[in-house]
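Participant: below is the structure, and that's it, no one-letter string:
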């Protein structure tokens, strides 16, 4: 299988992380979203939405959307519960990640870490802070109750939210005020086969 992605993207890092945890082999196709690699005719044939990551299976079938790919890769593993309620809780956190977390924390990170907060995007950057802290507080409340987001074991819900949470400081979010999140981050980093996000050449 092939994964098309960008090392600078947290959504792509999710797939690298779950593949490492599960020992899945794949070919990585590096794309640079800032250079327009996802807007080429050949890429748009794979994903008309023009976004990464995408997964291309050996038979040519294509999957897009990072959390959908996570669910596919984790099927049958300990990272995706068989119990219907727990599986729904995984999905609950993944929907939370895409609608209440990523639009604030990931976007703020992009504006600060990649663009250096240009003046024309400063208002947008500042507007992301309250939403990002709201999402982090929701996570902190849950992690005060359980070591992982749905209980005592790690799932792809944790992988989904780890990707951008552990680098939230790069978007101006002070994680020191979230002790349970910090403990959770270290818990995941201490897992066997953990791999860090590749550093960015600024």
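Facilitator: Noted; the coordinates are in hand. Remember, predicted model here, so these are calculated numbers, not experimental data.
Participant: switch to C-alpha atoms for all contacts and neighbour counts from now on
Facilitator: OK.
Participant: in the helix or strand harbouring residue 131, which residues are buried?
Facilitator: Remark: residue 131 resides in helix 122-143, with elements defined by DSSP states H and E. By 16 or more other C-alpha atoms under 10 Å, the buried positions in helix 122-143 come out as 125, 128-129, 131-133, 135-136, 139-140, 142-143.
Participant: now swap in stretch 56-69 and tell me
Facilitator: Across stretch 56-69, burial judged by 16+ other C-alpha under 10 Å covers 56, 62-67, 69.
Participant: now swap in stretch 149-164 and tell me
Facilitator: Across stretch 149-164, burial judged by 16+ other C-alpha under 10 Å covers 149-150, 154-164.
Participant: that stretch: how far from the chain's middle?
Facilitator: 10 Å (C-alpha atoms, centre = their mean, to the nearest Å).
Participant: give me the contacts around that stretch.
Facilitator: 10-11, 13-14, 17-18, 67, 70-71, 74, 78-81, 86, 89-91, 93-94, 97, 102, 105-106, 139, 142-143, 146-148, 185 (C-alpha atoms under 8 Å, 6 or more residues apart in numbering).
Participant: again, 6 Å this time
Facilitator: 10, 14, 79-80, 90, 93-94, 148 (C-alpha atoms under 6 Å, 6 or more residues apart in numbering).
Participant: now list the buried members of those residues.
Facilitator: For the contacts of stretch 149-164, a neighbour count by 16+ other C-alpha under 10 Å gives the buried set as 10, 14, 79-80, 90, 93-94, 148.
Participant: structure B:
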């Protein structure tokens, strides 16, 4: 059985739990509170020297880190990842976009807002983070105005990767009211079988 080390409020961890649930894969959940430094202990660093969640421990004891790498591993050979070479590359394109343009802004501001911030330094960074977050949403809106899902018109791990922090963007004071295509997509993702809320353990 897989073991998933996770912090429930994390969108990165949520991606993995959502896919596991939708694939019907059983796993053991081990919660690690990143705020309390529980991923910085020698024991955890021995599993992941980068000291981050999510971390998926495979049945043979090996560990796989980085949320989108875990998604790709789990999705291989399933309907959540296209077989066709270009479509698979487009899934990766959106997942790289999520980590480079979306998560560093939308997820970071959400974390600030839900963990007692922003502090003085974060306040200085906030306008730039908000601007970049909205720019990422604009890119998604353009694509989703042309297609029900991000790649090939079919639900994939690209959608899971970007849904995770988009559906809680309001917790970072991002206003999604001007994004009709994104809002329709959020409802489509939520209506998928075996959907999981971000606060759900399994």
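Facilitator: Cool, got the structure. These figures come from a predicted structure and were not determined experimentally.
Participant: from residue 112 of the second structure, how far off is the residue sitting furthest away from the middle of the second structure?
Facilitator: Going by C-alpha atoms, centre = their mean, the residue of the second structure most distant from its centre is residue 120, 27.3 Å out. Residue 120 of the second structure is 11 Å from residue 112 of the second structure, where distance means C-alpha to C-alpha, to the nearest Å.
Participant: show me where the first structure has its helices.
Facilitator: 10-22, 41-46, 66-74, 84-96, 102-109, 122-143, 156-165, 179-189 (DSSP state H).
Participant: what residues of the shortest one count as buried?
Facilitator: Residues 43, 46 are the ones in helix 41-46 of the first structure that count as buried (16+ other C-alpha under 10 Å).
Participant: now do it: which range of the second structure does it align onto?
Facilitator: Under TM-score structural alignment, helix 41-46 of the first structure corresponds to residues 42-47 of the second structure.
Participant: and the matching stretch, how far from the first structure on average?
Facilitator: Aligned to the first structure and superposed, stretch 42-47 of the second structure gives a mean residue distance of 0.4 Å (mean C-alpha distance after the TM-score superposition for the first structure).
Participant: what is the burial count for residue 167 of the second structure?
Facilitator: Look at residue 167 of the second structure: counted by other C-alpha atoms under 10 Å, it has 19 neighbours.
Participant: re earlier: nearest to residue 169 of the first structure among the contacts of stretch 149-164 of the first structure?
Facilitator: Nearest to residue 169 of the first structure out of those is residue 10 (C-alpha to C-alpha; 13.6 Å).
Participant: map that closest one across to the second structure for me.
Facilitator: Under TM-score structural alignment, residue 10 of the first structure pairs with residue 11 in the second structure.
Participant: thinking again about what came up before, now tabulate the buried residues of stretch 149-164 of the first structure in JSON lines and tack on distance to residue 181 of the first structure.
Facilitator: Listed next are those as JSON lines, based on distance: C-alpha to C-alpha, whole Å:
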{"residue": "149", "distance to residue 181 of the first structure": "10"}
{"residue": "150", "distance to residue 181 of the first structure": "14"}
{"residue": "154", "distance to residue 181 of the first structure": "14"}
{"residue": "155", "distance to residue 181 of the first structure": "16"}
{"residue": "156", "distance to residue 181 of the first structure": "16"}
{"residue": "157", "distance to residue 181 of the first structure": "14"}
{"residue": "158", "distance to residue 181 of the first structure": "11"}
{"residue": "159", "distance to residue 181 of the first structure": "13"}
{"residue": "160", "distance to residue 181 of the first structure": "14"}
{"residue": "161", "distance to residue 181 of the first structure": "11"}
{"residue": "162", "distance to residue 181 of the first structure": "9"}
{"residue": "163", "distance to residue 181 of the first structure": "13"}
{"residue": "164", "distance to residue 181 of the first structure": "12"}
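Participant: returning to what we had before: from the buried residues of stretch 56-69 of the first structure, which two are the most distant?
Facilitator: Pairwise over the buried residues of stretch 56-69 of the first structure, using C-alpha to C-alpha, the maximum falls at 56 and 67, 14.9 Å.
Participant: looking at the buried residues of stretch 149-164 of the first structure, which one is closest to residue 170 of the first structure?
Facilitator: Scanning these for proximity to residue 170 of the first structure, where the rule is C-alpha to C-alpha, the winner is residue 164, at 9.4 Å.
Participant: can you point out the buried residues in stretch 104-111 of the first structure?
Facilitator: Using 16+ other C-alpha under 10 Å as the burial criterion, the residues of stretch 104-111 of the first structure that qualify are 104-111.
Participant: who touches it?
Facilitator: Contacts of stretch 104-111 of the first structure (C-alpha under 6 Å, 6+ apart): 117, 125, 128, 131-132, 170-171.
Participant: tell me how far that stretch is from the chain's mean position?
Facilitator: 12 Å.
Participant: try stretch 53-73 of the first structure
Facilitator: Averaging C-alpha positions (C-alpha atoms, centre = their mean) puts stretch 53-73 of the first structure 15 Å from its chain's average.
Participant: repeat that for stretch 135-145 of the first structure.
Facilitator: On C-alpha atoms, centre = their mean, the centre of stretch 135-145 of the first structure falls 17 Å from the chain's centre.
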